[in-house]
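Q: Generate a structure from the sequence data that follows.
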Amino acid sequence: MSMMMIPMMISLILPPVVFALAFCLAARSSADREKTSPFECGFDPHKTARQPFSLRFFLLAVVFLVFDIEIVLLLPIVMEATSKTVVYGSIIFLLILVIGLLHEWREGSLDWTSSTKQ
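A: Below is the predicted model:
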């Protein structure tokens, strides 16, 4: 056998053996049924879909997404910025986002202590 055949044979034999061992050794019972059920946002997928959704959770998720995407898009531009217009534009954009965040905070959308307000 050549030197290329040994690693190729190992790579073809080892994954099925490991998969078969894991499948045989895995303990499956009816108690594990809850672990394998789909889970999304705390809702039971087998119940009705017409349940009230927390508007506070939605608003906080939107605020998080806005700031997360803003960081992902703006940080590489600022790090590689060579002109002053890019830096000034980024600062203006950040100021607009901070003003929006302060407005959300003053409005009470980020306050989770009072759960009655929607």
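Q: hey, let's count contacts and neighbours off CA atoms from now on
A: Fine.
Q: Pull out the buried positions in stretch 73-87.
A: By neighbour count with 16 or more other CA atoms under 10 Å, stretch 73-87 contains the buried residues 78, 87.
Q: Please list the residues outside it that contact it.
A: Residues outside stretch 73-87 that contact it (CA atoms under 8 Å, 6 or more residues apart in numbering): Ser90.
Q: To check against the first, give me the structure of this:
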Amino acid sequence: MLNTSILIILISIIIMVIASIISKKTFMDREKSSPFECGFDPKSSARMPFSLQFFLIAVIFLIFDVEITLLIPFILIMKISSIKIYSFSIIFFLLILIMGLYHEWNQGALNWTL
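A: Sure, this is the predicted structure:
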């Protein structure tokens, strides 16, 4: 079993070395890495500007969206648990959500600035 594993690893390493030696090497130059616009120089940057504020709002939305979906099982738990345990767990979960929202608000992540 050990000999077979060593043989397989050895064959894999040999094939990777041969493939890297035989493979066609490409050299990066300015013309190949620049965007192509029908043979002309591009008029503007090929990359669009990225809004970090939009990204932060989108991530916050996804986090709270996932947390809201975690609230759905609480409806099913209500049938099988006592009202005291149910109330404590739902209040604790909502308190965590509210604290997270307050933290984001306090850090200024919810302020939309242009």
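Q: Drop the TM-score for these two in here.
A: Laid over one another, the chains give 0.48 as their TM-score (TM-score structural alignment, normalised by the length of the second structure), with 67 aligned residues with a CA RMSD of 2.2 Å.
Q: In which helix or strand does Ile63 of the second structure reside?
A: helix 52-80 (DSSP states H and E).
Q: Downstream of that helix, the next helix or strand is which one?
A: Helix 52-80 of the second structure is succeeded, C-terminally, by helix 83-107 (DSSP H and E).
Q: which helices and strands sit right next to whichever strand or helix holds Lys32 of the second structure?
A: Assigned by DSSP H and E, Lys32 of the second structure belongs to helix 30-33. Packed against helix 30-33 of the second structure, as judged by 3 or more CA pairs under 8 Å, 6 or more residues apart in numbering; DSSP states H and E, are no other helices or strands.
Q: Any figure for the gap between Met78 of the second structure and Thr69 of the second structure?
A: Met78 of the second structure sits 16 Å away from Thr69 of the second structure, going by CA to CA, to the nearest Å.
Q: quick one: the nearest residue to Ile90 of the second structure once chain neighbours are set aside and Ser89 of the second structure, what's the gap?
A: Setting aside the residues directly before and after it, Ile90 of the second structure is nearest to Phe74 in space (CA to CA, 6 or more residues apart in numbering), at 7.3 Å. Per CA to CA, Phe74 of the second structure is found 9 Å from Ser89 of the second structure.
Q: just to revisit the earlier point, what about the residue nearest to Ile90 of the second structure, how many residues nearby?
A: 15 (other CA atoms under 10 Å).
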